[in-house]
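> Sequence and predicted model, in that order:
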Amino acid sequence: MNYETDAVVVGAGPVGLFAVFQCGMVKMRCHLVDALDAVGGQCMALYPEKPIYDIPGFASLPAAELIARLEAQAAAFKPTIHLGRQMVGLDRVADSWRCTLSDGTQITAKAVIIAAGSGAFGPNRPPLDGITAFEGKGAGLGVHYFVARREDFRGKSVVIAGGGDSAVDWAISLAELAERVMVVHRRPKFRAAPESESRLKDLADAGRVELVVPYQLHGLEGDNGRLAAVTVATLEGEVRRLEADALLPFFGLATNLGPIAEWGLAMDRNTIAVDPATMATSAPGIFAAGDISAYPGKLKLILTGFAEAARAAHSAYEFAHPGEALHFEHSTSAGVPR
């Protein structure tokens, strides 16, 4: 099928959903494209029940609830949504862009906003012999790289490996319901947000979490794919055995920009270089927001991505409607355009 619209947003994560809303606020018709089968990006695919702590106005908000709120907000403008389809082609045609999807659909738009996070993603698997035999063994058992349901780990003995935000946040969360939570990290200092690290250490002092430091993953024990224990070792070779029902290794994601890297945009390593004043890329009419965009001093926060999405939408309007003044009004006075 062929479509014509004002803007195409690539990526249906939180920033992409908010970009759709912001396009609607400046009266731009919008199509939304994502390779996943549901909106939400990493929030829904990797950690729908993980609490997010840096959304203004919410002390804590589960990722799935954040996505539901953003989806409802964007729905007011009735965007056309293409899920389970990757945008594989981007070609300049006259004064517009022709976006080609993996199913052959073509969308012609005045502007494109790329909000694809870090691109396609998958877990970094730790190099442990036989680890694949313990993957996908059911709720709360074996090796899991993401937590879809906290409740799966109720009453379980869980080993969490890693020292970043995901490892620390899930240790804090699962301490509320797991029988035992052990956090394995190669050094006493964690790489998580200071407040989260402080909460983790408070739980350790209270005996609700065990910090297994300085250790690294060494091996897995079990029969017929059922995990029995995780062995860990120091750099000096001291080995410990941790009886466990589940191992959660949080060593980040392996990402791949896929076709985006072939669109001829100026890149900054694995991100797209933009002008922070407009979120414009090196190509006219193409803008980027969220983790995929790069500029000096950028903070990789959802909050920052929301602001970038708003700026990108306004810049897209100015590009699509040259010479037309955009009379911006706050939503409290203008309401939602109809």
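Structure received. The structure displayed is predicted, hence computed values, not measured ones. Numbers count the residues shown, from 1 in each chain.
> Could you use CA atoms for every contact and neighbour count after this?
OK.
> Can you classify the spatially closest residue to Gly11 that is not a sequence neighbour by secondary structure?
Excluding its sequence neighbours, the residue lying closest to Gly11 (C-alpha to C-alpha, 6 or more residues apart in numbering) is Ala116, at 4.3 Å. Here Ala116 is coil, with the state taken from DSSP: H, G, I helix; E, B strand; the rest coil.
> Alongside the first one, take a look at this:
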Amino acid sequence: MPVPAVPDTVIETDALVIGAGPVGLFQAFQLGLLGLSAHLVDVLPQAGGQCVALYADKPIYDIPAVPVCTGRELTERLLSQIAPFRPGLHFGHEVQTLQLLDDGRFAVGTGSDCGAGPQFLARSVFVAAGVGAFTPRRLKVPGLEAHAQRQVVHHPEDVTPFAGQRVLVVGGDEAALLRAAQLAEHPCATQVILLHRRDQFSADADLLARVAALRAAGRLQVVIGQISAAHTADDRLQAVTVLGVQGDEVLWPLDVLIVCLGLSPRLGPIVDWGLEMERKLLRVDLATFETRLPGVYAVGDINTYPGKKKLILCGFHEATLAAHAAHDRLRPQEHGPLLYTTSSALLHRRLGLTS
């Protein structure tokens, strides 16, 4: 097919990294060392992948030279490490289409609940999607999806914009309790309700004590039950009906519904890209970590090969070899001896250590 004209809204880059977990972030670092520009796209609202989504504050003990760090700390260090290369970071978008063009570049389209997202023309693509795109579990209540991203939000990173409104938080794990507590503690808090299907919650002892204190002080109300209906007027969500454990129904007026029912991974559109798969994993060349489609690489938990181990450390190794393979493919004229960050003046300039 002919190469399409490039609209102003399309971002051109040497590499597009799908997934901003630890391996995706380290992929961007290795690409930056080699002088390749990179953009990262992740369906989650922040970097870190499952390290932040599932165990942000739990310890990790097997990162080289780091005796212990949390998933959040590891992510922050990796973001600091890639900062000199200024990669583009695009959160809250899912990569939906990948098309190989006649000139060897890839047209990549993204989207979100709000519609089309950024579009890319990339000379190479790195799939670092872990076990799949982590997407929020939804409430299957008719009428709620129409208010997504306006009044119905899933796992918001910052709850400050909702302070001072009537907020109903749904969920019983740490994510739900933390957001309910933050809202109830805000100086502008009005009505904060935590809704869960049973009076049992999963969180660390400190957070449970924090929620109990807010309940005792009357700043946070806990309701046991499930949403059974949504009520809309003038194109706005006005209230929900909550079905209690005894079969009673109560109408709760609200301004904002925050849903924290956990995250579930799914492969999504990757299965339609014509890549060779084995048990929902991408098969790769062990020397380059390239998939069956030249120019498309897979690193981290999303790939498979003989001897594969699903460890962050292994993902870092894969990202390094994949970056060098892409560099040799895109810039064969620059192929030469391996450079080391301890002694290379070129790498020092790229890292911003010298001018």
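Arrived safely. Small disclaimer: the values here were computed from a predicted structure and weren't measured.
> what's the helix or strand Leu214 of the second structure falls within packed up against?
Element membership of Leu214 of the second structure, judged by DSSP states H and E, is helix 205-216. Packing partners of helix 205-216 of the second structure (3 or more C-alpha pairs under 8 Å, 6 or more residues apart in numbering; DSSP states H and E): helix 174-185.
> now the helix it packs on and helix 205-216, what's the angle there?
If you take axes from the mean of the first three to the mean of the last three C-alpha atoms, to 10 degrees, helix 174-185 of the second structure sits at 40 degrees to helix 205-216.
> Quick one: the residues in the first structure that the following helix or strand past helix 174-185 of the second structure pairs up with.
Counting by DSSP H and E, the next helix or strand C-terminal to helix 174-185 of the second structure is strand 191-196. Alignment note (TM-score structural alignment): strand 191-196 of the second structure is matched to residues 180-185 of the first structure.
> which other residues reach the helix holding Leu214 of the second structure?
Under the contact criterion C-alpha atoms under 8 Å, 6 or more residues apart in numbering, helix 205-216 of the second structure has outside partners 174, 177-178, 181, 184-185, 201, 220-222.
> So of those, which two are at opposite extremes in space?
Glu185 and Phe201 (19.1 Å; C-alpha to C-alpha).
> so what corresponds to Leu275 of the second structure in the first structure?
Using TM-score structural alignment, the partner of Leu275 of the second structure in the first structure is Gly264.
> tally of neighbours for the aligned partner of Ala128 of the second structure in the first structure?
Taking TM-score structural alignment, the alignment pairs Ala128 of the second structure with Ala115 from the first structure. A count of nearby residues for Ala115 of the first structure, using other C-alpha atoms under 10 Å, gives 30.
> again with Leu257 of the first structure
By other C-alpha under 10 Å, the residues close to Leu257 of the first structure number 16.
> Now the residue positioned nearest the centre of the first structure: closest residue in space, sequence neighbours ignored.
Nearest to the mean C-alpha position of the first structure, by C-alpha atoms, centre = their mean, lies Gln42 at 3.5 Å. Distances taken as C-alpha to C-alpha, 6+ apart put Gly13 closest to Gln42 of the first structure, at 6.9 Å, once the chain neighbours are dropped.
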